[in-house]
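# One predicted model, sequence on top.
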Amino acid sequence: MASGIRKRLGGPIYAVADQCIYSASQLLLSFALARALSPSDFGIASAFLAIVSFQYILHTAVVHEPLLIKRHYADRSAAWWSWALVLAVSLAGFLAWQFTSFPGSLRWAGVALIVGYEIFWLFRSVLLVGRRYLVLCISGILISIGYVAVLIGLKPATWTQALLWIAVIQLPFALLIARTLKSVIAPLPAPADAQALTVKEAASYGWKASLSQLMSWIMTGGAILLLGSSADSVQGGLLKIYITFLLPMQYVLLALGYYILPKLAASWNSEGRRDAFHLFIKFVIFGFMVAEIGGVLLGLLGPYLVVLAFGKNYGGMDFSPFFYAPAIFGLTMCLRTGFRAAARPGALLWCSIFGALVFAACMLVAKPPISYIQTINAMTLGFACMAAMMIGWLFVIMRGPRAAAQVR
């Protein structure tokens, strides 16, 4: 019996452990950047990292989620073309922002950062499909050591040098991708009922899922980009710190959501859909409670933690939104898993558009100069409206007729 319990709990525990380590690596990156750079340079670096968060949306939608559902690519070329698509769109988005916000010479640090992060995320996606959590945990620890050693040890003088060093320490993961690529290629000869992932399926699912994630990015990374590119770039850094404190909760809920996603996707439109719904509802309630508890703790301890982690320059931050905002944010994170399991990226897109429109309306009526607190309040209301619409739509999906489960 003990071995059975260990088997049931072991997978989720290892998945959460990996995401906690990965979350810690991103937290250490923010801490090290804030201490190594001036507040103004930190705000600009945060704007560049917001571009990377946009890239992560594309990677998750086109590569990570479809691969978790199907488990294999149809062939090696399907993998390369899917990955190249993410990289090409990410670079195009970066160049568009580069020439509008930073006219003049091309900031090669941004290009290097995008390539480096895509290599690192591909490595993580391939290993997560195979549930090789030990290797993932070790890689997370190594990348954390690299961030601290480079940014604190070498003390880059400018944000450009800092971003280049961040990119460099992620390049070695390309070798590990080459060694593990065969684990996500459909074995030959393929079983008769095999449904391996093709480029067309990845792109079809990906454009809807990425657009829905883009709506959320507008309220988070996009807001950091907006404030970091403004005359008062310090506000962008303050918003970056706020969102950084949300990362641990986000990654824990993502880990649990992705862990149960294959099971939910297989059962959502089958005879076992009732059990799938029960599991999903338990996950949503659990995630909401964890987010609220974490938010209250951050609201109480935040003023002390921010000085400890980021330095005295940020000691005057207002942490009152943490008492309610993380719970709403966590709720939307959990509800997304239901749409993914039901293969309804289109429905998720409409819910996300509604939340983004509410956020945009709040920002338009806000009195300039726009502060990070105004942005946080607008972001919270946008996510609350999104969550309300998601709950209503999921209720319709649950009560509706069964459909064939597929990535579309």
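Received the coordinates, thanks. As the structure is a computational prediction, the values presented were derived from the model and not from experiment.

# all contacts plus neighbour counts: C-alpha atoms, from now on.
Noted.

# list the buried ones in stretch 378-395?
Residues of stretch 378-395 classed as buried by neighbour count (16 or more other CA atoms under 10 Å): 378-387, 389-391, 393-394.

# for stretch 10-28, same thing?
So, applying 16+ other CA under 10 Å, buried residues of stretch 10-28: 12, 14-28.

# Show the contacting residues for residue 23.
By CA atoms under 8 Å, 6 or more residues apart in numbering, residue 23 lies in contact with 247, 248, 251.

# who's in contact with residue 174?
Per CA under 8 Å, 6+ apart, neighbours of residue 174: 119, 120, 123.

# Show the buried residues in the contacts of residue 23.
Here, 16+ other CA under 10 Å leaves 247, 248, 251 buried among those.

# Identify the residues contacting the first one.
Pointing back at residue 247 there. Applying CA under 8 Å, 6+ apart, the residues near residue 247 are 23, 27.

# 7 Å - rerun?
Contacts for residue 247 were tallied using CA atoms under 7 Å, 6 or more residues apart in numbering; they are residue 23.

# same check, this time on the second one
Contact criterion CA under 7 Å, 6+ apart gives 20, 23 as the residues in contact with residue 248.

# Distance check, it against residue 377.
20 Å (CA to CA, to the nearest Å).

# The first one too?
With distances defined as CA to CA, the gap from residue 247 to residue 377 amounts to 18 Å.

# still on that earlier bit, now secondary structure too, for the contacts of residue 23, in JSON lines please.
Putting those into JSON lines (DSSP: H, G, I helix; E, B strand; the rest coil) gives the following:
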{"residue": "247", "secondary structure": "helix"}
{"residue": "248", "secondary structure": "helix"}
{"residue": "251", "secondary structure": "helix"}
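
# Going by distance to residue 3, which of these wins?
Closest approach between these and residue 3, by CA to CA: residue 251, at 27.5 Å.

# here's the one I want to compare it with:
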Amino acid sequence: MKPYKVLVVDDSAFMRKIISDLIENDADFQVTATAKNGREAIEKINELRPDLVTMDVEMPEMNGLEALKIIMASDPLPVIMLSGINEEGMKETILALEWGAFDFIRKPSITNSQDIMGVGESLREQMKEAMMAREQREARASAFKLPDIPPVEVAPPTVPRVMPGKPKVEPKASLKNEVTKKPRVKQLLDHTDPKRAAKPLIPTPPSLSEKSNARSRVENNATPPKPLPKPKVEVSSDAPANPQVRKYGSNDLQKLVAVGCSTGGPRALKVFLEKIPADFPAPIVIVQHMPPNFTKSLAQRLNTFSPLEVIEAEQGMILQKGTAYIAPGGYHLQVVPSSRGQYAVVLTKEEARNGHRPSVDVLFESLLPLTSLERHLLLMTGMGSDGARMMKSLYDSGVTSTFAESEETCVVYGMPRSAVELQCVQHVLPLQEIAPRLVQAVK
């Protein structure tokens, strides 16, 4: 098999070299070209037809976000964003994921060889998943194609003779030849077809004088359970906490929704949370695999779309109805009973589980003893199997309902597939149908 062709885009020649070397450590990938900004990237995509692009977020002339919009509006292909850790870079990375980027990695520290190697491993894993996801979509689309059906030949009708002295009989109208057309198979979240047409894939970007520099910016803005043994977790003393935002609401919390997602999750969470009403009678606790600091930008962005209040979870927060809590990157999130029949957030720095911190399995596991709550679980798009094992445990113990995103809308059908294979999912639904069905189940 020929190696997949990769285009590396970064304004730093040194970083282009580092990323190229990390990619070519895997013989399945070959860097066919590099570009120093978004404008040059679009030109080279048209010329070289790469299979995949790594795209720096912040670049002069045309940044990665502007280039991504043009790529996704024309002939989409997998794009992995490289993001800095400054606030603006994180906000734009969240936008990039929302607008169709496959995933992102943070830029490595050029002074730390171990960090460079770690970023390289993550990048190669994402690239393999991107190619696998594309091939699965293409295979699925091919399986649904119907064979061409030739036009039906209809013989011309016989015109009766007109007999003398008899009224004229009008011939029946001839049937028009009807051609059965192949249905157009909609490929949700599709990336590029490797056999592209010769025409330019992406329109040439406008000149600088015509280009708008406007950037999208994120708007900032029950019965108490039986006594349980103290959770055997060591609470991190440096976990993010802000006592001023802790709320002590009613003690009649009877329902809880727990959500897990990874690759493709920010876009899926947007679609999901947009359709949850403000009077939703349960808190929603979310684990999205993401590095530290990015989860805060994600929560702020999602809060601008959702009728719910969407926040990054903090140590000791009391869970409230109508609020969605996103686990902060770098911390496991657990739900534990609190005083007066309430339930609180506990953040820990325990070892990563399934390669992740936060881990969906850790969140789901904390719900096992909370039998007085109606617990509703959801797994959406993501690599790997995080969350599936504990969803199975909760399902076997009598959890209220379990949901998984169906393959047709997943960016990567990993985590949901693992749960489906364990036969612990009651509702397998395309992304657009999950929220309405969940609301129905909870209410």
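Thanks, I have the structure now. Everything quoted here is computed from the prediction, not taken from an experiment.

# List the TM-score for the superposed pair.
After superposition, the two chains reach a TM-score (TM-score structural alignment, normalised by the length of the first structure) of 0.24; 154 aligned residues with a CA RMSD of 6.7 Å.

# closest to residue 295 of the first structure among the buried residues of stretch 378-395 of the first structure?
residue 380 (12.9 Å).

# Quickly find the element holding that closest one.
Counting by DSSP states H and E, the element that carries residue 380 of the first structure is helix 372-399.

# Counting by contacts, list what that helix packs against.
helix 234-267, helix 325-341, helix 345-365 (3 or more CA pairs under 7 Å, 6 or more residues apart in numbering; DSSP states H and E).

# swap the cut-off to 8 Å and go again
With contacts taken as 3 or more CA pairs under 8 Å, 6 or more residues apart in numbering; DSSP states H and E, helix 372-399 of the first structure sits against helix 199-219, helix 234-267, helix 325-341, helix 345-365.

# Can I get those helices in JSON lines including distance to residue 373 of the first structure?
Listed next are these as JSON lines, based on distance: least, CA to CA, whole Å:
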{"stretch": "helix 199-219", "distance to residue 373 of the first structure": "13"}
{"stretch": "helix 234-267", "distance to residue 373 of the first structure": "8"}
{"stretch": "helix 325-341", "distance to residue 373 of the first structure": "12"}
{"stretch": "helix 345-365", "distance to residue 373 of the first structure": "11"}
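
# Highest mean neighbour count out of the ones you listed?
Highest mean neighbour count of these: helix 325-341, a mean of 24 (counted as mean count of other CA atoms under 10 Å).

# Would you mind giving the orientation angle of it with respect to helix 199-219?
170 degrees (axes from the mean of the first three to the mean of the last three CA atoms, to 10 degrees).

# where exactly do the helices run in the stretch 1-150 of the second structure?
13-23, 38-48, 64-74, 87-98, 113-144 (DSSP state H, counting those that start in this stretch).

# Could you name the helices and strands sitting against the longest one?
Yep, that's helix 113-144 of the second structure we're talking about. Using 3+ CA pairs under 8 Å, 6+ apart, helix 113-144 of the second structure sits against helix 13-23, strand 103-106.

# repeat for the second one
Using 3+ CA pairs under 8 Å, 6+ apart, the elements in contact with helix 38-48 of the second structure are strand 4-9, strand 29-35, helix 64-74.

# picking that back up, just want the angle from the helix holding residue 380 of the first structure to helix 234-267.
Using the same axes, to 10 degrees: helix 372-399 of the first structure against helix 234-267 is 10 degrees.

# what's the first-to-last distance across stretch 265-273 of the first structure?
10 Å.

# sorry, that was for stretch 57-65 of the first structure
11 Å.

# Check the contacts of residue 174 of the first structure against residue 237 of the first structure and report the nearest one.
Out of those, the member with the shortest distance to residue 237 of the first structure (by CA to CA) is residue 120, at 24.3 Å.

# Would you mark the buried spots in the helix or strand hosting the closest one?
According to DSSP H and E, residue 120 of the first structure maps onto helix 108-129. Neighbour counts over helix 108-129 of the first structure (16+ other CA under 10 Å) mark 109-129 as buried.

# so how far is the following helix or strand past it off the chain centroid?
With elements assigned by DSSP H and E, the helix or strand that comes after helix 108-129 of the first structure is helix 133-148. Centre-to-centre, helix 133-148 of the first structure and its host chain are 18 Å apart (CA atoms, centre = their mean, to the nearest Å).

# and the angle from helix 133-148 of the first structure to helix 108-129?
160 degrees.

# just checking, what packs against helix 133-148 of the first structure?
For helix 133-148 of the first structure, the packing partners by 3+ CA pairs under 8 Å, 6+ apart come out as helix 2-36, helix 108-129.

# Among the ones you listed, which comes closest to residue 300 of the first structure?
Shortest separation from residue 300 of the first structure across these is recorded for helix 2-36, at 19.1 Å, computed as CA to CA.

# just the angle between the closest one and helix 234-267, please?
Angle, helix 2-36 of the first structure to helix 234-267, by the same axes, to 10 degrees: 160 degrees.

# Figure out how far helix 2-36 of the first structure is from the centre of its chain.
14 Å.

# Equivalent analysis for stretch 255-270 of the first structure, please.
Using CA atoms, centre = their mean, the offset of stretch 255-270 of the first structure from its chain centre is 18 Å.

# Confirm for me that residue 390 of the second structure is in contact with residue 377.
No - Residue 390 of the second structure is beyond contact range of residue 377, at 10.2 Å (criterion: CA atoms under 8 Å).
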